[in-house]
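> Sequence plus predicted model, see below.
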Amino acid sequence: MSFSTPTQPDASAQVSGHSTTHASSSAELASLKVGLRAALRQFPDFPSPGILFEDILPIFADPKLHESLIRSLELHILDAYGGQKPDVIVGLEARGFLMGPSLALRLGASFVPVRKQGKLPGPCVTQAYEKEYGQDFFQMQEGAIKPGQKVIVVDDIIATGGSAWAGGEMIRKMGGDLLGFIFILELEFLKGRDKLPAPVYTLLSGQA
């Protein structure tokens, strides 16, 4: 009777396979982003003079673009966190609700909304944050995030970063592990990402 020694996977092949997969995902993401960027519309002087409004709604009006958006966010998460998926997707009022539930479903995660004060029933965690003209308050329902759960926050645009910061603070109060923040666009000149306590990812290039 003869015995053979099990062969070990070749390390170089494993590395090559990983690199090929990463390159393929990067290429797919780059292609998807071209279509998403082309779909955006801009409206000068809305909602007030001097503001260039970025309209993301055409993405959601087209099922293929909607799918491209969710796939793009999924690809980023799987790459950025080494295949580690979040337990919870938190969506900020209001446009975070447009993509948050779909992304959560794709990743097998729960979805938790952050809303303006007074919009959620039952006991809530509250966090104040500064706006351009005064203060506002965000809330999440108590127990919506369990201690140790891995959380990603999503929204359409990061501007001053105040609302995203408030969401992160409430996650921290409930004991969640904040993995990062994801936005479609960024108003880079406002430097909102500097306020945030976890990595920030912007899917499309924003207004510098």
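Noted; the coordinates are in hand.
> Only C-alpha atoms from now on, for both contacts and neighbour counts.
Noted.
> Within the helices and strands, which one has L29?
Here L29 sits within helix 11-39, counting by DSSP states H and E.
> Find the centremost residue of this structure, please.
Taking C-alpha atoms, centre = their mean, the centroid of the chain lies closest to I182, which sits 2.7 Å from it.
> can you give me the helices for the protein?
Per DSSP state H, the chain carries helices over the ranges 11-39, 57-61, 63-80, 96-107, 162-173.
> mind putting those helices in CSV, mean neighbour count included?
What follows is the helices of the chain, written out as CSV (neighbours: other C-alpha atoms under 10 Å):
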stretch, mean neighbour count
helix 11-39, 14
helix 57-61, 15
helix 63-80, 17
helix 96-107, 19
helix 162-173, 22
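> before we move on, the earlier item: between the helix holding L29 and helix 63-80, how big is the angle?
Comparing the axes of helix 11-39 and helix 63-80 via axes from the mean of the first three to the mean of the last three C-alpha atoms, to 10 degrees yields an angle of 140 degrees.
> Redo the helices of the chain as a markdown table? Include distance to V88.
Formatted as a markdown table, those follow (distance: least, C-alpha to C-alpha, whole Å):
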| stretch | distance to V88 |
| --- | --- |
| helix 11-39 | 23 |
| helix 57-61 | 22 |
| helix 63-80 | 13 |
| helix 96-107 | 7 |
| helix 162-173 | 10 |
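> next, the one to line up against it:
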Amino acid sequence: MERLVVDVPDFPEPGVLFKDMSPMLADHGAFTAVIEVLASAGRDESGAVVVDKVIGMESRGFILGAPVALSLGVGFVPVRKAGKLPRATYAVSYALEYGEATLEIHRDAVAPGERVLLVDDVLATGGTVAATRELVALCGGSTHAVSVLMEIGALPGREGVGGLPLTVLASV
């Protein structure tokens, strides 16, 4: 994992250790393997797809979530920072590891009763996952599972996941 995810100290702010996944994205074999593992959370034991949509959280969740949706044969929904979506939205504010943010989803992005898989690059404090779960619920959908490339083990990210199934490729 060390050659595929590079540590960048003090980015985007002093004291934050950024995990750059660009080398993994540039390696076709590694990228393909990562997408298949992340997508496995949207399938049951027999391999049948059990979700209706994949949600990727801004912004690196888009890079991973869109190919996961393609792998599963379902639609992709972006959850964006405030003010980035052009139509009516639901919004939820939450705390980040290094600040605060607001996420939004189009009000019609998830139909009532649809089951979704949440995909992101890093699980840190769990705030992004918790906020996105709340957005899905506001739409009338339900969150089936969460898939992430990395979990920062020293932070309480699993609290935001709650009792949902969690797929993690690496703990750092």
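Arrived safely. If you're wondering where the values come from, they're calculated on a predicted model, not measured in any experiment.
> E130 of the first structure - nearest residue in space that isn't next to it in sequence?
Using C-alpha to C-alpha, 6 or more residues apart in numbering and skipping residues adjacent in sequence, the residue nearest E130 of the first structure is G162, 5.9 Å away.
> And that neighbour? What does it align with in the second structure?
Pairing criterion TM-score structural alignment: the partner of G162 of the first structure within the second structure is identified as G127.
> residue contacts, the aligned residue in the first structure for G61 of the second structure?
Under the alignment (TM-score structural alignment), G61 of the second structure maps onto G96 of the first structure. Contacts for G96 of the first structure were tallied using C-alpha atoms under 8 Å, 6 or more residues apart in numbering; they are 90, 154-156.
> closest to P49 of the first structure among the residues you listed?
D156 (21.3 Å; C-alpha to C-alpha).
> residues contacting the closest one?
Neighbours of D156 of the first structure in contact, by C-alpha under 8 Å, 6+ apart: 56, 95-96, 183-185.
> In space, what's closest to V129 of the second structure - neighbours in sequence excluded?
G160 (5.8 Å).
> The one you found against G126, yeah?
Yes - contact criterion C-alpha atoms under 8 Å: G160 of the second structure and G126 qualify, at 4.2 Å.
> Compare the two (neighbour count), which wins?
More crowded of G160 of the second structure and G126, by other C-alpha atoms under 10 Å: G126, with 22 against 19.
> Does that one touch G157 like I think?
Yes - using C-alpha under 8 Å, G126 of the second structure is in contact with G157, at 3.8 Å.
> gap between the residue mapped onto E151 of the second structure from the first structure and R193 of the first structure?
Using TM-score structural alignment, the equivalent of E151 of the second structure in the first structure is E186. Using C-alpha to C-alpha, to the nearest Å, E186 of the first structure is found at 9 Å from R193 of the first structure.
> Ok, S16 of the first structure next?
From S16 of the first structure to R193 of the first structure the distance is 34 Å (C-alpha to C-alpha).
> wait, which of the contacts of G96 of the first structure is closest to S68 of the first structure?
Nearest to S68 of the first structure among these, with distances taken as C-alpha to C-alpha, is D156, at 14.9 Å.
> which other residues reach stretch 56-71 of the first structure?
Stretch 56-71 of the first structure is contacted by residues 32, 35-36, 39-41, 99, 102-103, 106, 156 when judged by C-alpha under 8 Å, 6+ apart.
> how about 6 Å then?
By C-alpha atoms under 6 Å, 6 or more residues apart in numbering, the residues outside stretch 56-71 of the first structure that reach it are 32, 40, 103.
> try stretch 100-109 of the second structure
79-82, 88-94.
> Filter the residues you listed down to just the buried residues.
By neighbour count, with 16 or more other C-alpha atoms under 10 Å, the contacts of stretch 100-109 of the second structure hold 79-82, 89-94 as buried.
> wait, what's in contact with E114 of the second structure?
Residues in contact with E114 of the second structure, defined by C-alpha under 6 Å, 6+ apart, are 52, 141.
> what residue of the first structure matches up with it?
In the first structure, the residue paired with E114 of the second structure according to TM-score structural alignment is Q149.
> Please tell me how far the residue nearest to that match when sequence neighbours are not counted sits from I152 of the first structure.
Of all residues not flanking Q149 of the first structure in the chain, G176 sits nearest, at 5.1 Å (C-alpha to C-alpha, 6+ apart). Distance of G176 of the first structure to I152 of the first structure, given as C-alpha to C-alpha: 10 Å.
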